[in-house]
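[1] what shape does this take:
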Amino acid sequence: MLYTPIKFRNVELKNRWVMSPMCMYSCENGMANDFHFVHYGSRAQGGTGLIMVEATGVEPQGRITNHCMGIWNDEQAEKLQRITEFVHRNSESKIGIQLAHAGRKGSTWKNIQIPIEEGWETVAPSSIPYHPSERIPHALSADEIKELVQSFKNAAGRAVKAGFDIIEIHGAHGYLIHQFLSPLSNIRTDEYGGSFENRIRFLIEVVDAVNEELNQDTALFVRISGTEYAENGWDLESSVALAKVLKEHAVDLVDVSSGGNIHGAKISVFDGYQVPFAARVRNEASVKTCAVGLITELHQAEEILQQGEADLIFVAREILRNPYLAVQGSFEIGEDCFFPPQYDRAKISS
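    Presented below is the predicted three-dimensional model:
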């Protein structure tokens, strides 16, 4: 199944291998550069079905660090378009982008909050810092929330114009949308806090706004944390319920990761440790999902798909180590996969 195509709207992926979005912390003023051109282009040359560009800030204060990517202006989008055009022209890969806002986890470097004169005032649903030693974030007003919804919409419009095939909204890992979802970081008493319906409101408004910028030629994914590993926090039951709502709002796939919102949460990490979260969301919400998290072997990935636990395999560290993971796997089992014609002399036949 790894080398079986799959469609989301009109976007067909040639195989189920996906490069997971991973921050590179290598931008100046949010701008992609030659490093990113080579970084993403090389994975497309390796046959990966979908390349996901790293978490990209929808506004300057939405970045994790001063060196994170942005798409809050047209110049940034033009730099990214150079990458999408290369991928489309020189491979069979599709390319997506993850739109993000770090919220209270922004203005940092190497996981440490930097002085405000070097960074910025962070924002959150409530005035609760991620770590007690950090500055108290500004609690967003309802009007400011509406402005952020518009920022996501504007960023999606730029991403479509720049040639991206898939837009992913980052609602995981303790960043702003996740902060709204969790009752541990969201103690608001207005329409954006309290009940499950209120806590998911910001995400649903973002989804609806982004969808206004899309058509059948651009698909929509949402990344969530299946659980945050904390008592009375966001959990797998909540994720299943959210996935059902996301499906009703024309989300094509739920990207199921975990953790990130509660400092010091105890997480048991092992090969494929997040796969059961994706499987439960997929099977109980009847929505397409991806599996991610310490998936490193061809046969491990194939088994996940065969058992109906996910529809895509998101690979992170392993594809940093090996940009040619997809095509090498195809050599191993005799499946077809894109390989640059310039490299034909190195092709291994089954």
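
[2] from now on I want contacts and neighbour counts done on CA atoms only, so please keep to that.
    Fine.

[3] who's the closest spatial neighbour of residue 323, skipping the chain neighbours?
    residue 43 (4.9 Å; C-alpha to C-alpha, 6 or more residues apart in numbering).

[4] surely the one you found is in a strand?
    No: if the criterion is DSSP: H, G, I helix; E, B strand; the rest coil, then residue 43 is helix and not within a strand.

[5] so what's the residue count around it?
    Using other C-alpha atoms under 10 Å, the number of residues around residue 43 comes to 25.

[6] which residues touch it?
    By C-alpha atoms under 8 Å, 6 or more residues apart in numbering, the residues touching residue 43 are 19, 51, 319, 323-324.

[7] so how far is residue 172 from residue 80?
    With the distance defined as C-alpha to C-alpha, to the nearest Å, residue 80 ends up 23 Å from residue 172.

[8] cool, residue 114 as well?
    From residue 114 to residue 172 the distance is 22 Å (C-alpha to C-alpha).

[9] pull the contacting residues for residue 15.
    Going by C-alpha under 8 Å, 6+ apart, residue 15 touches 2-6, 48-49, 337.

[10] narrow these to those in helices?
    Assigned to helices by DSSP state H, none of these qualify.

[11] could you flag which of the residues you listed are buried?
    2-3, 6, 48-49, 337 (16 or more other C-alpha atoms under 10 Å).

[12] buried subset of the contacts of residue 43 as a ChimeraX selection?
    This is the ChimeraX syntax for the buried subset of the contacts of residue 43, where burial follows 16+ other C-alpha under 10 Å:
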select :19,51,319,323,324
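
[13] adding secondary structure and distance to residue 102, write the contacts of residue 43 out as CSV.
    CSV is the format used below for the contacts of residue 43 (DSSP: H, G, I helix; E, B strand; the rest coil; distance: C-alpha to C-alpha, whole Å):
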residue, secondary structure, distance to residue 102
19, strand, 21
51, strand, 22
319, helix, 24
323, coil, 28
324, coil, 31
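
[14] and this one, so I can compare the two:
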Amino acid sequence: MAGDDPTSGVDHDAVDLDTPLTIGEVTLPNRLYRAPLLECAGTGAGAVDALIEDLEPAAASGAGLLCQGATIVRPEGGCAAPQMTRVCDPAFVSRLSRLTDVVHDHGARIAIQLEHGGLRAMETWHAEYREANPDLRQLAVSRPPRLLRLLDRVGFLDYDAHVLSTDEVYELAVDFGRSAGYAVDAGYDVLHLAGANMGIVHQFLSPFYNRRDDEFGDGVRFLEVVHDEIRSRAGDVPIMTKVPAETEAPPIVRRRLTTDDAVTICRRLAEIGYDALVPVNGSTFWDASIVKGAYPERAWADDRFQSGYRAAFGSRWRAKLVALGNWIEAQAYSFDPAWNADLCRRVRDVVDVPVLCEGGIRERGEMDDLLGDAADAVGMARPFYAEPRLPARLLDDSAAGTRAVCESCNNCAVPQATGEAGVCRTPGVLAEAGRLRKAGAYDRETGSQDEEVSDGRGERGTGRGASDDDRQDP
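    Below is the predicted model of the structure:
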């Protein structure tokens, strides 16, 4: 039925994590994937090494697919956080072939996620960045919604949005296609659009943001044009995208994407030619609904990040106000295991392409239950910050009761607003990962290269070229 993979001859009633999966014309060795994470690698001399350091352990330990975190398709603006990687320069992207070669050497496949932040970009919320780039305007699908304009008037955000004309929307789609072509030339196996978390693609899809009166008033039309641009420049390489349902938006937001809307969008995208879909629940805002879990008290209190918080949010009191908002959101968006499963199940019932499920998945048994029911592949993101070689544990023959050590405390995420790398900073979690490492839980014999891949983060936060010369401003 829907979600089946006829090209692989797989009976979905019998699949498990080790069963191969075909997406488009690419076959993954298994159904476990590393979901996109913010690598904070930049685009400088050390970027490729930083990305290899982040991604190779997952490949070496058995993940079937690695999704590199969101990369920006234009040379200016559009970054949602500091030190995001840009993929608009063919000379730089060609150097990423070192990364794809390493991943392929371990038998894994790699996807690159393409994005532009639109109204979510740093030119909206990062005070120091705005001051350094006073002429840089946000790209907008439509005039910013009234609620966001109110936050602008009270000085919490800073909007000077440029609403894209019809011709400019086509030009943006060309940028996605052009970057996709560069990525395929560099050896990427799958192209992944960042269709959620309030990026520009999400803004096209969302009635909260999109009030256009041209053809792109139907946000799926933008994804159709992007699809065609990618096909014209990258050929038949598989294309997948996240698709949002804005189920977590506050009650005051009346115009939003419902679950039914998200299911309909997924059905239309499958008909257009998207090769896989990643349905996710979230909000109309970039808030804690993206990373449900505990309030990251340790990260907000850490003295090492206070100057970075002040630079990002404009002052000490503004940083405290953001922290308060984070605390309130943590109460509303507490951790919910496999929180996208029901949405994925509904999508899988109406499409004939693979459906990938991520968000709050932590246990091997949970994964086995989801496969063949709600999803064709299962992914995790934050747990890789604590356990870069987590697949070795999950794919072990005796892994039935295996659970990631991640506590969803979010201490890894908040410092990324300052440009810090994503690493686990919770002592108890790190201690447990260390114990497992000493016990050999991450050992996996897949070739000589595995022995040289670092198991843990250790001093990685300072060892990955704390040299700012290796980075490029967002």
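
[15] from residue 432 of structure 2, how far out is whichever residue in structure 2 pairs up with the residue nearest to residue 323 of structure 1?
    In structure 2, the residue matched to residue 43 of structure 1 (TM-score structural alignment) is residue 58. For residue 58 of structure 2, the distance to residue 432 of structure 2 equals 18 Å [C-alpha to C-alpha].

[16] same check, this time on residue 115 of structure 2
    Separation of residue 115 of structure 2 from residue 432 of structure 2 (C-alpha to C-alpha) stands at 35 Å.

[17] same thing with residue 396 of structure 2?
    18 Å.

[18] before we move on, what about residue 345 of structure 2?
    According to C-alpha to C-alpha, residue 345 of structure 2 stands 33 Å off from residue 432 of structure 2.

[19] before we move on, what about residue 287 of structure 2?
    Taken as C-alpha to C-alpha, the span from residue 287 of structure 2 to residue 432 of structure 2 is 29 Å.

[20] and residue 227 of structure 2, by the same measure?
    Counting by C-alpha to C-alpha, the gap from residue 227 of structure 2 to residue 432 of structure 2 is 44 Å.

[21] could you do residue 164 of structure 2 as well?
    Applying C-alpha to C-alpha to residue 164 of structure 2 and residue 432 of structure 2 gives a distance of 49 Å.

[22] more crowded one of those two?
    residue 164 (18 against 15).

[23] got the contact list for the alignment partner in structure 1 of residue 194 of structure 2?
    Per TM-score structural alignment, the equivalent position to residue 194 of structure 2 in structure 1 is residue 170. Counting by C-alpha under 8 Å, 6+ apart, residue 170 of structure 1 touches 55, 98-101, 177, 222-224.

[24] residue 244 of structure 1 now?
    285-287.

[25] what about the strands in the stretch 151-300 of structure 2?
    162-163, 190-193, 239-245, 276-281 (DSSP state E, counting those that start in this stretch).

[26] repeat that for the stretch 1-150 of structure 2.
    21-23, 26-28, 32-34, 65-72, 85-86, 109-115, 139-140.

[27] export those strands to a markdown table and tack on distance to residue 428 of structure 2?
    What follows is the strands of the stretch 1-150 of structure 2, written out as a markdown table (distance: least, C-alpha to C-alpha, whole Å):
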| stretch | distance to residue 428 of structure 2 |
| --- | --- |
| strand 21-23 | 36 |
| strand 26-28 | 34 |
| strand 32-34 | 23 |
| strand 65-72 | 26 |
| strand 85-86 | 31 |
| strand 109-115 | 31 |
| strand 139-140 | 42 |
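
[28] the equivalent of residue 58 of structure 1 over in structure 2: neighbour count?
    Per TM-score structural alignment, the equivalent position to residue 58 of structure 1 in structure 2 is residue 73. Close neighbours of residue 73 of structure 2, defined as other C-alpha under 10 Å, add up to 28.

[29] ok, residue 73 of structure 2 - contacts?
    Residue 73 of structure 2 neighbours (C-alpha under 8 Å, 6+ apart): 86-88, 114-116, 175-176, 179.

[30] residues contacting the residue nearest to residue 152 of structure 2 when sequence neighbours are not counted?
    Of all residues not flanking residue 152 of structure 2 in the chain, residue 158 sits nearest, at 5.2 Å (C-alpha to C-alpha, 6+ apart). Contacts for residue 158 of structure 2 (C-alpha under 8 Å, 6+ apart) come out as 123-125, 152.

[31] residue 233 of structure 2: which of those is nearest?
    Taking C-alpha to C-alpha as the measure, residue 233 of structure 2 sits nearest to residue 123 out of these, at 29.9 Å.

[32] how about the closest one: what's its closest non-neighbour residue?
    Nearest in space to residue 123 of structure 2, with sequence neighbours left out and distances taken as C-alpha to C-alpha, 6+ apart, is residue 130 at 5.2 Å.

[33] so how far is residue 85 of structure 1 from the aligned partner of that neighbour in structure 1?
    Residue correspondence, TM-score structural alignment: residue 130 of structure 2 in this structure matches residue 116 in structure 1. Per C-alpha to C-alpha, residue 116 of structure 1 is found 38 Å from residue 85 of structure 1.

[34] looking at those two, which is more packed in?
    The neighbour comparison of residue 116 of structure 1 against residue 85 (other C-alpha under 10 Å) goes to residue 85, with 15 against 12.

[35] that one is in contact with residue 163, isn't it?
    Yes: assessed by C-alpha atoms under 8 Å, residue 85 of structure 1 is found in contact with residue 163 at 7.1 Å.

[36] overlap in contacts, these two.
    Going by C-alpha under 8 Å, 6+ apart, no residue sits against residue 85 of structure 1 while also sitting against residue 163.

[37] which part of structure 2 matches the helix with the most length in structure 1?
    If you go by DSSP H, structure 1 has its longest helix at helix 142-161. Helix 142-161 of structure 1 corresponds to residues 166-185 of structure 2 when matched by TM-score structural alignment.

[38] report the buried residues of the matching stretch.
    Going by 16+ other C-alpha under 10 Å, stretch 166-185 of structure 2 has these buried residues: 169-170, 172-185.

[39] tell me how far the closest residue to residue 237 of structure 2 other than its chain neighbours lies from residue 330 of structure 2.
    Setting aside the residues directly before and after it, residue 237 of structure 2 is nearest to residue 190 in space (C-alpha to C-alpha, 6+ apart), at 6.1 Å. To residue 330 of structure 2, residue 190 of structure 2 is 33 Å away according to C-alpha to C-alpha.

[40] now swap in residue 147 of structure 2 and tell me
    On the measure of C-alpha to C-alpha, residue 147 of structure 2 and residue 330 of structure 2 end up 21 Å apart.
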